[in-house]
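**Student:** predicted model, plus sequence, below.
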Amino acid sequence: MQIDLHGRSAIISGSTAGIGLAIATGLARAGASVTLTGRTQARVDDAIAQLKRDVPDSRVQGVAADLGTREGCDTLIQTVPDTDILINNVGIFAPQDFFETDDDTWEQFFQVNVMSAVRLSRHYARGMKERDWGRIQFLSSESALNIPSEMVHYGMTKSAVQSVSRGLAKVLSGTQVTVNAILPGPTRSEGVLEMLKKNAEEQGRTLEEVEADFVQQTRPTSILQRMASPEEVANMSVYAASEQASATTGAALRVEGGIVDTMA
């Protein structure tokens, strides 16, 4: 299969590192022009430089904005009014005791993880519908189905974006605009590695030992028995953005290593 996205444009929210940058790199390799986003200009500039090193002939631009706010989403929309492919990747996570998670934290997670995707999709889907072609993806998680007791507030947001994804696919029924959710499992993203490195330092153990224990102890149903790389998740996203994925819509595409113990 030869995925060719030349002539297509893509916006990837939260794409200065980790899964977002890996998706942007994969789309650029397939020929799409990409827009990276991050909260600071310095992070955006660093990500652009890294992508250009990895894909020298890439067409890439960046927008610095806090997409967890209405104003930040408006900044992106005004800077880049249209796109063919929208990857709603921006998100935050943090383990926290349910009884210690206050209202402000719940609201912050909802605004960043859910409303950023709602606001961007509401705008960009209009143009896709008018042009009768588009790809919208929501980065959900196995935590949407397998709610983690240590991150109930996070799992809630991932269930929510999966619901929005399915509903928006129905809204766009009969068009050539597809909408799907991507469900990664534990992934060796920048944020996860920082958390594990901190745990390793506190426990006087190696990163590899802590990483292996994390999968075995917190996700014991994993069939893969290891964390995925950001590139492995990106591969699914690039396929779902392709012409070849034209009959895949309203789906929850799992890249979670078999953690969720169902076949559906």
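**Tutor:** Nice, thanks for sending it over. Numbering: from 1, shown residues only.
**Student:** only C-alpha atoms for contact and neighbour calcs from this point on.
**Tutor:** Will do.
**Student:** which of the helices or strands spans residue 22?
**Tutor:** Under the criterion of DSSP states H and E, residue 22 resides in helix 18-29.
**Student:** show me what the very next helix or strand once past that helix is packed against.
**Tutor:** Sequence order places strand 33-38 as the next helix or strand after helix 18-29, per DSSP H and E. Packing contacts for strand 33-38, counted by 3 or more CA pairs under 8 Å, 6 or more residues apart in numbering; DSSP states H and E, involve strand 9-12, helix 18-29, helix 41-54, strand 60-64.
**Student:** with respect to residue 221, which of the ones you listed lies nearest?
**Tutor:** helix 18-29 (22.6 Å; CA to CA).
**Student:** now that closest one against strand 60-64, angle please.
**Tutor:** Helix 18-29 runs at 150 degrees relative to strand 60-64, counting by axes from the mean of the first three to the mean of the last three CA atoms, to 10 degrees.
**Student:** contacts made by helix 18-29 with the rest, please.
**Tutor:** 5, 10, 12-15, 33-36, 47, 51, 54-55, 58-60, 89-90, 188-191, 230-231, 233-235, 237-238 (CA atoms under 8 Å, 6 or more residues apart in numbering).
**Student:** mind checking which of those are buried?
**Tutor:** For these, a neighbour count by 16 or more other CA atoms under 10 Å gives the buried set as 5, 10, 12-15, 33-36, 47, 51, 55, 58-60, 89-90, 188-189, 230-231, 233-235, 237-238.
**Student:** you'd agree residue 67 is in a strand?
**Tutor:** No: counting by DSSP: H, G, I helix; E, B strand; the rest coil, one finds residue 67 to be coil, located in no strand.
**Student:** now for the closest residue to it other than its chain neighbours: which residues touch it?
**Tutor:** Excluding its sequence neighbours, the residue lying closest to residue 67 (CA to CA, 6 or more residues apart in numbering) is residue 73, at 5.0 Å. By CA under 8 Å, 6+ apart, the contact set of residue 73 is 65-67, 116, 119-120.
**Student:** list just the nearest of those residues to residue 146.
**Tutor:** residue 116 (22.8 Å).
**Student:** for the closest one, what is the enclosing helix or strand?
**Tutor:** Residue 116 belongs to helix 116-131, assigned by DSSP H and E.
**Student:** here's the one I want to compare it with:
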Amino acid sequence: MKIELKGRKAIVTGSTAGIGFAIAQGLARAGASVVINGRGEQRVAAALVELRTQLPEAEFAGVAADLSTAEGSALLAARINDADILVNNLGTAYVNGFFDQKDEEWLDLFQLNVMSGVRAARHYAPGMVNRGWGRVVFISSESAVNIPKEMIDYGMTKTAQLSVSRGLAELVGGTGVTVNAVLPGPTRSEILGNWMVATAAEQGITQDEAEQNFLKTMRPTTLINRFTTTEEVANMVVYICSEQASGTSGAALRVDGGVVRSIF
């Protein structure tokens, strides 16, 4: 299968590192022009330099904007008026204690993980519908299904993304626009990878050993017995953004290494 996205413009939110960066690479390799996004100018500029060095024939642009705010989302919309592909990757997670959390922490995470994608889809999906082709992808998590007790707020936001994704797919049904969610499992991304590096240093073990300990204690149902790579997650996203994936919409597609013990 040869995926060809030449002539398509893609926006990948939260894409200066980790899964988002790998998705930007994958879409560019398939021929799409790609807009990356991060909160700060320096991170965006550094990511653009790296992408342009790796893929000198590809077309990249960058927008520094805090999409957890309505103002930041409006800035992105003003800078990039339309897109054929929208990947709502922006998100984060914090280990916390449910009984100690403040309301503001819940609301801040919801703004970042959920409302950033809601605002972006609200702006870009109508244009896709008018043109008769488009792809919207929400990067959720296996934590949407297996709610982690140490990150209940995070699990809630990832479940909310599934609701938004399915509802939007219903709304744009029959227009040539597809909307799907991708559910990564434990991944060697910037956030979880850095946590494992810090854990390894603290315990005097290797990162591989720290990851194995995490899987044994926190995700013992894994079937691949390792963290997935950002490229493996990106491969699913690039496929679902392709012409070949035109028959898939309203789906929640797992790249979780088999962590979720379900056939659906």
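**Tutor:** Happy to help now that I have it. What you see is a predicted model; the values in this text were computed from it and never measured.
**Student:** can you give the structural similarity as a TM-score?
**Tutor:** Once superposed, the chains reach a TM-score of 0.99 (TM-score structural alignment, normalised by the length of the first structure), with 264 aligned residues with a CA RMSD of 0.7 Å.
**Student:** that older thread, the helix holding residue 22 of the first structure vs the second structure, mean deviation?
**Tutor:** With mean CA distance after the TM-score superposition for the first structure, helix 18-29 of the first structure departs from the second structure by a mean of 0.3 Å once superposed.
**Student:** got the angle for that helix vs helix 41-54?
**Tutor:** Going by the same axes, to 10 degrees, helix 18-29 of the first structure makes 50 degrees with helix 41-54.
**Student:** helix 18-29 of the first structure vs strand 33-38, what angle?
**Tutor:** Using the same axes, to 10 degrees: helix 18-29 of the first structure against strand 33-38 is 160 degrees.
**Student:** any idea which element the residue nearest to residue 67 of the first structure lies in?
**Tutor:** With DSSP H and E as the test, residue 73 of the first structure turns up in helix 70-79.
**Student:** next, the buried residues of that helix.
**Tutor:** Buried-residue list, helix 70-79 of the first structure, by 16+ other CA under 10 Å: 72-77.
**Student:** residue in the first structure paired with residue 102 of the second structure?
**Tutor:** Using TM-score structural alignment, the partner of residue 102 of the second structure in the first structure is residue 102.
**Student:** for residue 153 of the first structure, see how far away its match is.
**Tutor:** 10 Å (CA to CA, to the nearest Å).
**Student:** helices or strands next to the helix or strand encompassing residue 183 of the second structure in the packing?
**Tutor:** According to DSSP H and E, residue 183 of the second structure maps onto strand 177-184. Where contact means 3+ CA pairs under 8 Å, 6+ apart, strand 177-184 of the second structure is packed against strand 134-139, helix 152-171, helix 230-240, strand 252-255.
**Student:** and the very next helix or strand once past that strand, how far out from the chain middle?
**Tutor:** Sequence-wise, the next helix or strand downstream of strand 177-184 of the second structure (DSSP H and E) is helix 190-203. Relative to its parent chain, helix 190-203 of the second structure has a centroid offset of 21 Å by CA atoms, centre = their mean, to the nearest Å.
**Student:** test my guess that residue 253 of the second structure contacts residue 183.
**Tutor:** Yes: using CA atoms under 8 Å, residue 253 of the second structure is in contact with residue 183, at 5.9 Å.
**Student:** give me the number of residues near residue 204 of the second structure?
**Tutor:** 11 (other CA atoms under 10 Å).
**Student:** can you list the helices and strands packed on strand 177-184 of the second structure in CSV and add distance to residue 41 of the second structure?
**Tutor:** Below are those laid out as CSV (distance: least, CA to CA, whole Å):
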stretch, distance to residue 41 of the second structure
strand 134-139, 23
helix 152-171, 26
helix 230-240, 23
strand 252-255, 31
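**Student:** and among the ones you listed, the most buried is which?
**Tutor:** Compared across those, strand 134-139 shows the largest average neighbour count, a mean of 27 (mean count of other CA atoms under 10 Å).
**Student:** quick one: list the elements packing against that strand.
**Tutor:** Under the contact criterion of 3+ CA pairs under 8 Å, 6+ apart, strand 134-139 of the second structure touches strand 85-88, helix 116-131, helix 152-171, strand 177-184, helix 230-240.
**Student:** average distance between that strand and the first structure?
**Tutor:** Counting by mean CA distance after the TM-score superposition for the first structure, strand 134-139 of the second structure comes out at 0.2 Å.
**Student:** let me know the angle separating that strand from strand 177-184.
**Tutor:** 20 degrees.
**Student:** and the angle from strand 134-139 of the second structure to helix 152-171?
**Tutor:** 160 degrees.
**Student:** follow-up on the earlier one: quick one: map the residue nearest to residue 67 of the first structure onto the second structure.
**Tutor:** Residue 73 of the first structure maps onto residue 73 in the second structure, by TM-score structural alignment.
**Student:** please consider this matter closed, and thank you.
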